[in-house]
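In: test case, fold it:
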Amino acid sequence: MTEATLTAPVPGDAADTAVDAPAARGATGIVHRRGRWIDGWDPEESEQWEASGRTIAKRNLVWSIFAEFLGFVIWQLWSIVAVMLPLAGFALDSSQIFWLISIPSLVGATLRIPYSFLVPIFGGRNWTIISAGLLLIPAIAMAVCVGNPETPFPVLLVVAALAGFGGGNFASSMSNITYFYPQREKGWALGLNAAGGNLGASVAQFVVPIVVTIGAGVAVNLPLAGWIWVPLIVVAMAGAASRMNNISSAKADFSGSAAALREPHLWVLALLYIGTFGSFIGFASVFPKLIADQFPAFSGIAVGTASVSLAFLGALVGSLARPIGGRLADRFGGARVTIGVFAAMAVMTLAVMAVIPTGQFWLFLGCFLLLFAAAGAGNGSTYRMVPVVFALRGDGDAATGGDVSSKRKAAAALGLISAIGAYGGFLIPQALNLSKLGTGSYTGAFLVFVLAYIALLVLTAAVYGRARSDGFRI
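Out: Below is the predicted model of the structure:
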């Protein structure tokens, strides 16, 4: 037999384009087939991993991050566009703007559940092409509808809901990368994938105000908020098609998901993830609205002919803090870090409540950025707890990830928990909306958040905070 291709073929290679060419299996066991399918993939096999596996995995990770990044951009696009609609002539009240901000998170969180099963069905490369292509729908639909101030609110709401496609991408992207990396490197690869995606929220909130105001004078060219992402989405589709791979051994684990759903710890960890990731994505989406309401003079800062919103700093700080939370959890234990995170989140939320009446914007911004940092660190620490908890529920060996049953349930739980946690992106804006409608201020909602963080702190300490007899900390 001839030696197998050690790197995935590029378009034009015989191994990728020949219709009936026989597959070649080399010493590493990897076989490349038409359609960029790979047979015999086993990243745990050290010879295969070092010879060609690492290179293939890195290439797939790069394009996965880029596609997921654009998913987050589209998912969070309405967080900044909705706040700018009145400047474009739209007659919307505060509650309607809150709905436009929160509905993408509701849809995106729901889509994460089916998206987590689609990679094994379609193939990781194929589904990345499809899921990236779906982002064209909300991007183009937004560009069209925000160009006409007469667009009815129900139409705006439907178009905003379509942005939920971007939220679903996280689950399929994380599922896909899981198959490419060995157990010892999964944490780092998934951390990069998640952080790269999360940055999309920050980039959207930074880029859109500049693009739609530069050279626009007193008006805003809001359709550009959608159009500017279309070429990048096309690049992501082309890159996925030419550089990514499908792994034939990837299988949908429906029985593992069913077993995970019967595990009480899944629901406890999901609550904790609502408190951490849900707070991050919820506050990230609503931050531009809060600044516009409480500190309108700082909603858009003029820089030449463009306008810059400082709201992007929240999502940026939270995204960068995520891997730090994971590293701290590796050293001190996920439960201990998560307890500290919830304590910090409660304190900083109280600080935000105290600062708002003073009218001190820079103090408000500083307190909120610390809140974002705590929430971002909590994303990493809570997510790190999941495989550890499920390993200890199995054979008790957290260092190896537990037995096969534990690993299957943990993998399924990660997808389900990421979906449940994303509902926080809907709950937080709507809680603030109800508080504003009912009392005329956001104080009531912030107080509820403080009580929720204290309750989650107590829950974490009660269930996971106690040291085990072997000295190992979750």
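In: okay, CA-based contacts and neighbour counts for the rest of this
Out: Will do.
In: chain center to the helix or strand where residue 165 lies, what's the gap?
Out: Applying DSSP states H and E as the criterion places residue 165 in helix 164-180. Here helix 164-180 is found 9 Å from its chain centre; the criterion is Cα atoms, centre = their mean, to the nearest Å.
In: same check on stretch 31-41?
Out: Relative to where its chain is centred, stretch 31-41 has its mean C-alpha point 29 Å off (Cα atoms, centre = their mean).
In: start and end of stretch 303-317, how far apart?
Out: 22 Å (Cα to Cα, to the nearest Å).
In: which other helices and strands contact the helix holding residue 165?
Out: helix 54-75, helix 94-122, helix 124-134, helix 183-213, helix 404-422 (3 or more Cα pairs under 8 Å, 6 or more residues apart in numbering; DSSP states H and E).
In: one more, for comparison:
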Amino acid sequence: MAHTSARRDGWLTGWDPEDEDAWHKGGHRVARRNLILSVLSEHVGFSVWTLWSVLVLFMSPEIGLGFSPGEKFLLVATPTIVGSLLRLPYSYAVTRFGGRNWTVFATGILLVPTLLALYFVQRPGTPLWVFLAIGALAGVGGGNFASSMTNITAFYPQRHQGWALGLNAGGGNLGVAAVQLIGLTVISVAGDTHPSYVAAVYLPLIVVVALLSAWKMDNVDAVRAEPGAQREAVRDHDTWWISLLYIGTFGSFIGYGFALGLVLQNEFGASPQEAVSYTFLGPLLGSFSRPLGGWLADRLGGARVTFWNFLGMGVGTVVLIVASKQNSFGTFIAGFIALFILSGLGNGSTYKMIPAVFAKKAEDEVTSGRNASDAFARTRRLSGAVIAIAGAIGALGGAAINLAFKLSYTNGSGSGASAFIAFLTYYVLCMAVLRTVYLRRIPAEDKKDTDPVKEISSV
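Out: As a prediction, the model looks like this:
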């Protein structure tokens, strides 16, 4: 976009992705290059963030680390909590230091929890608090999501953001499946007494991605937020409605990604190899379905797609409850895979709602007399802030899922049924919010939507 933007001191200035002429003359190539590297960084970040979902499956008396099921669920919940809390400062950091600069730092710092995991995970007698501390440090990988999404939002025009954000997040989400595939490979080749090999794989990958990011990524001045953007977003009620929905979609994806291996061990007595053999498939398909959710939302409307998605997740949860009572392993796996796919779709469609809802508000402000450039500049600023807030709150949903499983499996029943009932209730709540808040008022981004309840009645 040479005629509308320039590089000054490592920053792209005057960047405007909504300028279609400049976009087609080269802007799309700049955006694509940054998107590819952003996906790589976020992918490694997700892998480190979810590293302990694999390492806990190796922990057994055979290697001197015999922790109880409740302690293991607490361990996998810890990085989830820390990662969610870091998302707000990580998103702000992009606006302060620049997308390229922060990506290099956020990727490089992943070496710390990875090296510590490599050192301690095969030391017999290591107390739980040490692993909890290392797991907390691994939470930095969860922060990468918010900074990456905030950065990529500035590179793409609103008409392509559903696809771009879905691809960016989906590529990052693949890190969950990747680390589990690596765990499966280690178990198959070296046995289930060498968890340190899983951590070792990521050390060179982290270094390579950090160097590539430093070499090829750009900082862009459009991502610099005015002071108080997040405070302004917090005061907007749509921030909280969308965050509630994202707890149900992303919270489910990351929570199930962390917990599924342990659930299979506790529900069906699966071995580490059996657990990892099945746990990678759900996150893999859920990661691929996320861009599809953004694509569908671009065409059908984010609220409409998200509503039908939660309906499907509710059905999938009922399947899990039935499979648990019947002790049907195959049905249980099928139900969980469906939930992963649907949560991925919902992640993409819910995030598409953010720029669309705020674009509609900007249109309303212009109609009422506000300067158009000011209104849409505010929209982009708030969209980035809401992406960070919703991402942080949504990730906390993953921690809630793991804590729900911890309570369910330690209450003496030996079953996750009570946790599944809680998840089903939440999905129904999300459907009610979508119908009442978004589908009923039919914003511009959902102009093709019809009332899904009426559609159900007519089937």
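In: would you mind giving the residues in the second structure matched to the helix holding residue 165 of the first structure?
Out: Using TM-score structural alignment, helix 164-180 of the first structure lines up with residues 139-155 of the second structure.
In: returning to what we had before: what angle sits between the helix holding residue 165 of the first structure and helix 54-75?
Out: Compare the direction of helix 164-180 of the first structure with that of helix 54-75 by axes from the mean of the first three to the mean of the last three Cα atoms, to 10 degrees and you get 170 degrees.
In: relative orientation of helix 164-180 of the first structure and helix 124-134 in degrees?
Out: Using the same axes, to 10 degrees, helix 164-180 of the first structure lies at 170 degrees relative to helix 124-134.
In: helix 164-180 of the first structure vs the second structure, average distance?
Out: Its matched residues in the second structure lie on average 1.0 Å from helix 164-180 of the first structure after superposition (mean Cα distance after the TM-score superposition for the first structure).
In: so that helix versus helix 94-122, what angle?
Out: 30 degrees.
In: any buried residues in helix 164-180 of the first structure, and which?
Out: By neighbour count on 16 or more other Cα atoms under 10 Å, the buried set for helix 164-180 of the first structure is 164-180.
In: what's the answer for stretch 313-322 of the second structure, then?
Out: Within stretch 313-322 of the second structure, the residues that qualify as buried are 313-321, counting by 16+ other Cα under 10 Å.
In: residue 249 of the second structure matches what in the first structure?
Out: By TM-score structural alignment, residue 249 of the second structure lines up with residue 276.
In: now for that match: which residues touch it?
Out: Listed by Cα atoms under 8 Å, 6 or more residues apart in numbering, the contact partners of residue 276 of the first structure are 375-376, 378-379, 382, 421.
In: tell me where the first structure has strands.
Out: Along the first structure, counting by DSSP state E, strands occupy 31-33, 37-39, 246-247, 301-303, 306-308.
In: who wins for proximity to residue 405 of the first structure among these?
Out: Smallest distance to residue 405 of the first structure across these (Cα to Cα): 21.7 Å, for strand 246-247.
In: so which elements touch the closest one?
Out: strand 37-39, helix 124-134.
In: residue closest to the middle of the second structure?
Out: Centroid-nearest residue in the second structure, with Cα atoms, centre = their mean: residue 250, separated by 5.3 Å.
In: how big's the offset between the longest helix anywhere in the first structure and the second structure?
Out: Taking DSSP state H as the criterion, the first structure has its longest helix at helix 361-393. Here the mean offset of helix 361-393 of the first structure against the second structure after fitting is 1.6 Å, by mean Cα distance after the TM-score superposition for the first structure.
In: what span of the second structure lines up against that helix?
Out: Aligned by TM-score structural alignment, helix 361-393 of the first structure corresponds to residues 329-361 of the second structure.
In: wait, doesn't the residue nearest to the centre of the second structure sit right on residue 392?
Out: No. Using Cα atoms under 8 Å, residue 250 of the second structure is not in contact with residue 392; the gap is 10.1 Å.
In: rewinding a little: contacting residues around the residue nearest to the centre of the second structure?
Out: Applying Cα under 8 Å, 6+ apart to residue 250 of the second structure gives the contacts 343-344, 346-347, 394-395, 397-398.
In: how far away is it from residue 257 of the second structure?
Out: Taken as Cα to Cα, the span from residue 250 of the second structure to residue 257 of the second structure is 10 Å.
In: same thing with residue 27 of the second structure?
Out: Here the criterion is Cα to Cα. By it, residue 27 of the second structure lies 36 Å from residue 257 of the second structure.
In: same question, residue 323 of the second structure
Out: 19 Å.
In: of these two, who's got more company?
Out: Taking other Cα atoms under 10 Å, residue 323 of the second structure and residue 257 do not tie; residue 257 has more neighbours (28 against 19).
In: residues contacting the more buried one?
Out: 50, 53, 176, 279, 282-283.
In: now these as a markdown table including neighbour count and distance to residue 82 of the second structure?
Out: Formatted as a markdown table, the contacts of residue 257 of the second structure follow (neighbours: other Cα atoms under 10 Å; distance: Cα to Cα, whole Å):
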| residue | neighbour count | distance to residue 82 of the second structure |
| --- | --- | --- |
| 50 | 30 | 12 |
| 53 | 31 | 15 |
| 176 | 33 | 17 |
| 279 | 29 | 23 |
| 282 | 25 | 23 |
| 283 | 31 | 21 |
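In: and of those residues, the nearest to residue 36 of the second structure?
Out: Once Cα to Cα is applied, the member of these that ends up nearest residue 36 of the second structure is residue 176, at 17.8 Å.
In: tell me the spacing between the closest one and residue 283 of the second structure.
Out: Residue 176 of the second structure is 6 Å from residue 283 of the second structure, by Cα to Cα.
In: how about residue 184 of the second structure?
Out: Counting by Cα to Cα, the gap from residue 184 of the second structure to residue 283 of the second structure is 14 Å.
In: do the same with residue 110 of the second structure
Out: 21 Å.
In: just to revisit the earlier point, please point out which of the contacts of residue 250 of the second structure the first structure shares.
Out: Retained contacts for these in the first structure, judged by both residues aligned by TM-score structural alignment, their matches' Cα atoms under 8 Å, are 343-344, 346-347, 394-395, 397.
In: fine by me, thanks again.
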